[in-house]
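**Q** no sequence on this one, just coordinates:
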């Protein structure tokens, strides 16, 4: 299937990317490094995937203690992947979001739990209307402590739902920021974003699962 360049002002669909005349060219994703931690600048970061990164950004920006979010790609073998490459599948990347947070206000454990409760962790084939490995849910860890925390969060979710959890727990690898028009899409295009989220059935499924 051929995937056409995505218009920053178009609605997202699970199976095809629409092109609009006059679309501005977008640059390829570039590797992005999180800010270093210092005593004067207490920041930590994690990467999570809950399907559409527009929605993930929106969900995590609402969490007290989250300082910034960046949509991007992680886990694949292609250098500087583009949205068209990742969404078409085959690069090994997952749509994900890097979350910068203040660990004195919110913990990795709380954010991992939030990822599970703002997604369908029982579905490993994608999320909601977005299908394929590139949309599968995942929590990434940077060390053994974070891995242990993520495992505990998924075990808690399995107990709460009474179902197996399909959310992957994966070592954190190189993260590439997505093209600029994807960043904060939900604030730049609120009407289109809300229509996409509603038509994709995300909130309805989350309510069905989690109440």
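**A** Perfect, thanks for sending it. These numbers were taken from a predicted model, which means no experiment stands behind them.

**Q** switch to C-alpha atoms for all contacts and neighbour counts from now on
**A** Noted.

**Q** what's the single longest helix in the protein?
**A** Across the chain, the helix with the greatest residue count (assigned by DSSP state H) is helix 144-161.

**Q** which residues touch the helix or strand following it?
**A** Moving toward the C-terminus from helix 144-161, the next helix or strand (DSSP states H and E) is strand 168-171. Residues outside strand 168-171 that contact it (C-alpha atoms under 8 Å, 6 or more residues apart in numbering): 137, 138, 139, 140, 141, 142, 143, 147, 150, 151.

**Q** Kindly indicate the member of those residues with the most neighbours.
**A** residue 137 (29 neighbours; other C-alpha atoms under 10 Å).

**Q** on that earlier part again, chain center to the longest helix of the chain: distance?
**A** Chain-centre distance of helix 144-161: 18 Å, with C-alpha atoms, centre = their mean, to the nearest Å.

**Q** Now that helix: buried residues?
**A** Within helix 144-161, the residues that count as buried by 16 or more other C-alpha atoms under 10 Å are 146, 147, 149, 150, 151, 153, 154, 157, 158.

**Q** List of residues touching it?
**A** Against helix 144-161 from outside (C-alpha under 8 Å, 6+ apart): 108-109, 112-113, 116, 139-141, 164-165, 167, 169, 209-210.

**Q** Now the buried members of those residues.
**A** 108, 109, 112, 113, 116, 139, 140, 141, 165, 167, 169, 209.

**Q** can you tell me the helix or strand for the last one?
**A** So that's residue 209. Assigned by DSSP H and E, residue 209 falls in helix 202-210.

**Q** before we move on, what about the fifth one?
**A** Remark: residue 116 resides in helix 108-117, with elements defined by DSSP H and E.

**Q** Structure two is appended below for comparative analysis:
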């Protein structure tokens, strides 16, 4: 089993795209990249710890290669926004790919370059590619939030602007 870690704004919205796919063994929400140990949600949401809200995916690369995870990741975000994602503003909501191996790093760089070369976006692609550091598991109430609190999750997602952005910028790109 391998790990893949992605930041794409609110971690609640980054779980569902990767669920129920062959080879995906687990998805957990957490924090990565900051300067304090064992951060809490209350600390991270202030935007002062340096952590990103992330999802960490455990996967079988023989059944679901890392490159496929990257192909799913990009259309979940606004890769041109360095200040957060959609309604979620602040450094803790920035988009990033955290690589765990040299191969993941190279594939992430290649996928970012392909997006830049596609010229789909007029603004620069600013999503960072960073070395994975210590992963801190988010509090239990954040795990599978969309299943535990479906009404609130749907309302929050609907207000975020994420789905409208995806429809306008990604679905049309893929011929949908």
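**A** Alright, I've got the coordinates. This structure is a prediction, so every number in the text was calculated from the model and none was measured.

**Q** Please state their TM-score.
**A** Put the two chains on top of each other and the TM-score (TM-score structural alignment, normalised by the length of structure 2) is 0.92; 169 aligned residues with a C-alpha RMSD of 1.2 Å.

**Q** Pipe the buried residues of helix 144-161 of structure 1 into TSV and attach distance to residue 195 of structure 1 per row.
**A** Listed next are the buried residues of helix 144-161 of structure 1 as TSV, based on distance: C-alpha to C-alpha, whole Å:
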residue	distance to residue 195 of structure 1
146	35
147	35
149	35
150	32
151	34
153	31
154	30
157	29
158	31
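
**Q** And residue 33 of structure 2, what's its match in structure 1?
**A** With TM-score structural alignment as the criterion, the equivalent of residue 33 of structure 2 in structure 1 is residue 75.

**Q** Just give the nearest non-adjacent residue to that match, would you?
**A** residue 93 (4.7 Å; C-alpha to C-alpha, 6 or more residues apart in numbering).

**Q** How many neighbouring residues does that neighbour have?
**A** 23.

**Q** For the equivalent of it over in structure 2, which residues are in contact?
**A** Superposed on structure 2 with TM-score structural alignment, residue 93 of structure 1 falls opposite residue 51. By C-alpha under 8 Å, 6+ apart, the residues touching residue 51 of structure 2 are 31, 32, 33, 34, 35, 44, 91, 92.

**Q** Would you map the helices across structure 1?
**A** So, for structure 1 - with DSSP H - the helices run 53-61, 83-88, 108-117, 144-161, 185-188, 190-200, 202-210.

**Q** quick one: which of those is nearest residue 177 of structure 1?
**A** helix 83-88 (10.2 Å; C-alpha to C-alpha).

**Q** average distance between that closest one and structure 2?
**A** After superposition onto structure 2, helix 83-88 of structure 1 sits on average 0.5 Å from its aligned residues (mean C-alpha distance after the TM-score superposition for structure 1).

**Q** in that helix, what counts as buried?
**A** 83, 85, 86, 87, 88.

**Q** Stretch 202-211 of structure 1 too?
**A** Those would be 202, 203, 205, 206, 209, for stretch 202-211 of structure 1 by 16+ other C-alpha under 10 Å.

**Q** ok, now stretch 114-129 of structure 1?
**A** 115-129.

**Q** The aligned partner of residue 145 of structure 2 in structure 1 - how many residues pack around it?
**A** Structural alignment (TM-score structural alignment) places residue 145 of structure 2 against residue 185 in structure 1. Using other C-alpha under 10 Å, residue 185 of structure 1 has 20 other residues around it.

**Q** what's the answer for the one 10 residues further on, then?
**A** Applying other C-alpha under 10 Å, we find 12 other residues in the vicinity of residue 195 of structure 1.

**Q** For it, give its distance to residue 145 of structure 1.
**A** 39 Å (C-alpha to C-alpha, to the nearest Å).

**Q** Ok, residue 169 of structure 1 next?
**A** For residue 169 of structure 1, the distance to residue 145 of structure 1 equals 13 Å [C-alpha to C-alpha].

**Q** What is the aligned counterpart of residue 111 of structure 2 in structure 1?
**A** Per TM-score structural alignment, residue 111 of structure 2 is aligned with residue 153.

**Q** dump the residue contacts of the residue nearest to residue 177 of structure 1 when sequence neighbours are not counted.
**A** In space, not counting the residues next to it along the chain, residue 177 of structure 1 is nearest to residue 72; the distance is 4.2 Å by C-alpha to C-alpha, 6+ apart. Contacts for residue 72 of structure 1 (C-alpha under 8 Å, 6+ apart) come out as 29, 53, 95, 96, 97, 98, 175, 176, 177, 178, 179.

**Q** Of the residues you listed - the most surrounded one?
**A** residue 96 (33 neighbours).

**Q** Surely that one touches residue 73?
**A** Yes: the criterion here is C-alpha atoms under 8 Å, and residue 96 of structure 1 meets it with residue 73 at 5.5 Å.

**Q** Residue 50 of structure 1 -> structure 2?
**A** With TM-score structural alignment as the criterion, residue 50 of structure 1 matches residue 8.

**Q** where's that match relative to residue 97 of structure 2, distance?
**A** 9 Å.
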